[in-house]
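*Asks:* build the 3D model from these lines:
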Amino acid sequence: MKVGLFIPCYVDQFYPGAAIATLQLLEKLGVDVSYPKNQTCCGQPMANSGFAHLTGGCDKLFTESFRHFDYIVAPSGSCVLHIKEHLHSTENADDAASIRNKIYELSSFLTDILQVESLPARFPFKVGVHQSCHGQRGLYLSQMSELVAPGFSKPGKLLNMVEGIDIVQLNRPDECCGFGGTFCVAEEAVSVKMGKDRVEDHLSHGAEYITGVDMSCLMHMEGILRRQGSKVKVIHLAEILNSYQ
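*Replies:* This is a model prediction of the structure:
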């Protein structure tokens, strides 16, 4: 298979380590990965702010950049969900429709498409797992705790393959961190309070790291951790799966 690597703009600018780990991990698993150099923002910030009609340029560029791949993989649940639900193109409608069906968040690609059963990874630390809202409720990467249904977690399944990792149990395993994209700007007080509550759940259970599939959520919690003077770090799922410490 030929896979196109989509790196969201905030990952590219602020957390390149997550992007590099994603590439290296896919290559270790034998995947033929290409990075279209003309790619840029998927358009989610504009759409979330009520300006979806201004994302035409983003949609056009994304479609042209990724239409020739068998799959598209990204280390971001929220950006993937945006593409799956909103990508459109008046010039290349069929290509846009095809992309919406073949773009995957990293953990779902590893579990559903590659069907990974083991990983040569080691990370001997106590880790709290943040279930981001878009990943959980939009992409169904893990079960929602309010449902009376068998539990599952695609990121959790992969993390359990990592040698030495100690995954801490949270009181509220799928509570929102309060980031919400432009929500954290428009409703900063509410966003910060939600973030503090989310961070405290991890801290109270002794987490040394907080991980997840969305660096945007982790970035929000990282800011709170830094302001509190905490030594707890945030780390993308790909960086743990690609690690051997």
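*Asks:* contacts, neighbours, all on C-alpha from now
*Replies:* Noted.
*Asks:* what about stretch 167-182, distance to the chain center?
*Replies:* 13 Å (Cα atoms, centre = their mean, to the nearest Å).
*Asks:* and for Ser142, the neighbour number?
*Replies:* 19 (other Cα atoms under 10 Å).
*Asks:* not counting residues beside it along the chain, what's closest to it?
*Replies:* Leaving aside its sequence neighbours, Ser142 sits nearest to Ser153 (Cα to Cα, 6 or more residues apart in numbering; 4.0 Å).
*Asks:* ok, now which ones touch the one you found?
*Replies:* Contact analysis of Ser153 by Cα atoms under 8 Å, 6 or more residues apart in numbering lists Leu141, Ser142, Gln143.
*Asks:* residues touching the second one, list them.
*Replies:* So the one you mean is Ser142. Going by Cα under 8 Å, 6+ apart, Ser142 touches Gln131, Gly135, Gln136, Gly151, Phe152, Ser153, Lys154, Pro155.
*Asks:* over to Lys126?
*Replies:* Ile165, Asp166, Ile167, Val168, Gly206, Ala207, Glu208, Tyr209.
*Asks:* drop anything exposed from those residues.
*Replies:* Ile165, Asp166, Ile167, Val168, Ala207, Glu208, Tyr209 (16 or more other Cα atoms under 10 Å).
*Asks:* from those residues, pick the one nearest Gln13.
*Replies:* The closest of those to Gln13 turns out to be Tyr209 (Cα to Cα; 21.6 Å).
*Asks:* doesn't Ile240 make contact with Pro124?
*Replies:* No - using Cα atoms under 8 Å as the test, Pro124 is too far from Ile240 to be in contact (10.1 Å).
*Asks:* which one's more surrounded, these two?
*Replies:* Ile240 (23 against 13).
*Asks:* so how far is whatever helix or strand that one lives in off the chain centroid?
*Replies:* Applying DSSP states H and E as the criterion places Ile240 in helix 237-241. Mean-position distance between helix 237-241 and its chain equals 11 Å (Cα atoms, centre = their mean).
*Asks:* to compare against the first, here's the next sequence to fold:
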Amino acid sequence: MKVGLFIPCYINALYPRVASASYELLVRLGCDVEYPLDQTCCGQPMANAGFEQDARPLAERMNALFARYDYVVAPSASCVVFVREGYPRLLEHREGHACVDSRIWEICEFIHDVVRPERLDARFPHRVSLHNSCHGVRRMGLSSPSELNVPYHSKLRDLLGMVDGIEVREPVRRDECCGFGGMFSVEENAVSCAMGRDKVRDHLSTGAEYITGADASCLMHMQGVIDHEKLPAKTIHIVEILNSHS
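*Replies:* As a prediction, the model looks like this:
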């Protein structure tokens, strides 16, 4: 399978180690991976700010850049959801295999549902608290929403269960929003920070050393709370754990 790795702009700028871990993990799992060097933002920030049509040139660029790959994989649920749901509105005269919105996957979703490994050669001897991001839960099905009367499942937890030495916990309010929400954190920063503090406290109640999840934006928001209040925890993206040998 030919995989094109899409790295969202904020991960490229702030968390390049997540990008490297994503590439290394997919290669270790047997994927033929390429990272197109000319990629840029998918357009989500403009759309979230109410200027979706301004994202059209970026959608056209991304659609062309990733046209030759069987799968497009990204370590960000929110960006993947925007491409899947926003690009059909933005792109016109699309045909068959060239439609990137039909071939893009969040990396944990891709590993869990497509690659389906029986084991991972990874070790992370720490207690972690699992963070479920809103896009991942309610737009992508990475876990089951707590408001639905259905048996609980979590693709992230399934993957973490393949890591040697790890102890996985989940907070009491396991899929409550951390308060980031993209533009929400800018326009309603006081509410956003209050939600972030509540969420971090909920995670710390598990006794975890690390908070992990699949969206670097949520982890960045919570790390800001941790740093500001000097709390005894760290955040780490799930791909760094799945790719870990420590």
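*Asks:* now the strands for the first structure?
*Replies:* Per DSSP state E, the first structure carries strands over the ranges 2-5, 32-34, 71-74, 103-105, 126-129, 166-167, 209-212, 233-236.
*Asks:* so what touches the fourth one?
*Replies:* The list of residues contacting strand 103-105 of the first structure from outside it, by Cα under 8 Å, 6+ apart, reads Tyr71, Ile72, Val73, Ala74, Pro75, Ser76, Gly77, Val80, Ile83, Lys84.
*Asks:* how close does it sit to the second structure?
*Replies:* Taking mean Cα distance after the TM-score superposition for the first structure, the mean distance separating strand 103-105 of the first structure from the aligned residues in the second structure is 0.4 Å.
*Asks:* what's the neighbour count on whatever residue of the second structure lines up with Glu105 of the first structure?
*Replies:* Here Glu105 of the first structure is matched to Glu106 in the second structure, going by TM-score structural alignment. The number of residues packed near Glu106 of the second structure is 23, by other Cα under 10 Å.
*Asks:* if I look at Glu106 of the second structure, how far off is Leu29 of the second structure?
*Replies:* 15 Å (Cα to Cα, to the nearest Å).
*Asks:* likewise His135 of the second structure?
*Replies:* 25 Å.
*Asks:* and the two? Which one has more around it.
*Replies:* His135 (20 against 15).
*Asks:* near the closest residue to the more buried one other than its chain neighbours, how many other residues are there?
*Replies:* Distances taken as Cα to Cα, 6+ apart place Ser78 nearest to His135 of the second structure, at 5.5 Å, with adjacent residues excluded. Look at Ser78 of the second structure: counted by other Cα under 10 Å, it has 24 neighbours.
*Asks:* surely Ser78 of the second structure meets Arg138?
*Replies:* No - here Ser78 of the second structure does not reach Arg138: they are 10.8 Å apart, not a contact under Cα under 8 Å.
*Asks:* what's Thr180 of the second structure aligned with over in the first structure?
*Replies:* Actually, residue 180 of the second structure is Phe. It isn't Thr. By TM-score structural alignment, Phe180 of the second structure lines up with Phe179.
*Asks:* list the buried ones in stretch 39-56 of the first structure?
*Replies:* Result for stretch 39-56 of the first structure [16+ other Cα under 10 Å]: buried residues Gln39, Thr40, Cys41, Cys42, Gly43, Gln44, Pro45, Thr55.
*Asks:* pull the contacting residues for Ile83 of the first structure.
*Replies:* Cys42, Arg100, Ile103.
*Asks:* check Thr182 of the first structure too.
*Replies:* By Cα under 8 Å, 6+ apart, the residues touching Thr182 of the first structure are Pro45, Asn48, Ser49.
*Asks:* gap between the two ends of stretch 202-219 of the first structure?
*Replies:* End to end - Cα to Cα - stretch 202-219 of the first structure spans 15 Å.
*Asks:* likewise for stretch 180-190 of the second structure?
*Replies:* From its first residue to its last, stretch 180-190 of the second structure covers 11 Å (Cα to Cα).
*Asks:* which of the residues in that stretch are buried?
*Replies:* By 16+ other Cα under 10 Å, the buried positions in stretch 180-190 of the second structure come out as Phe180, Gly181, Gly182, Ser185.
*Asks:* what of stretch 139-155 of the second structure?
*Replies:* The neighbour-count check on stretch 139-155 of the second structure (16+ other Cα under 10 Å) flags Met140, Leu142, Ser143, Ser144, Pro145, Ser154, Lys155 as buried.
*Asks:* now go through those and say which are in helices.
*Replies:* In this view, these that belong to helices under DSSP state H are Lys155.
*Asks:* any chance of CSV for the buried residues of stretch 139-155 of the second structure, columns distance to Val18 of the second structure?
*Replies:* As requested, these are exported to CSV (distance: Cα to Cα, whole Å):
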residue, distance to Val18 of the second structure
Met140, 20
Leu142, 19
Ser143, 21
Ser144, 25
Pro145, 26
Ser154, 21
Lys155, 19
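*Asks:* out of the buried residues of stretch 139-155 of the second structure, who's nearest Met220 of the second structure?
*Replies:* Nearest member of those to Met220 of the second structure, counting by Cα to Cα, is Leu142, at 19.7 Å.
*Asks:* hmm, the closest one is touching Glu109, no?
*Replies:* Yes - using Cα under 8 Å, Leu142 of the second structure makes contact with Glu109 at a distance of 6.7 Å.
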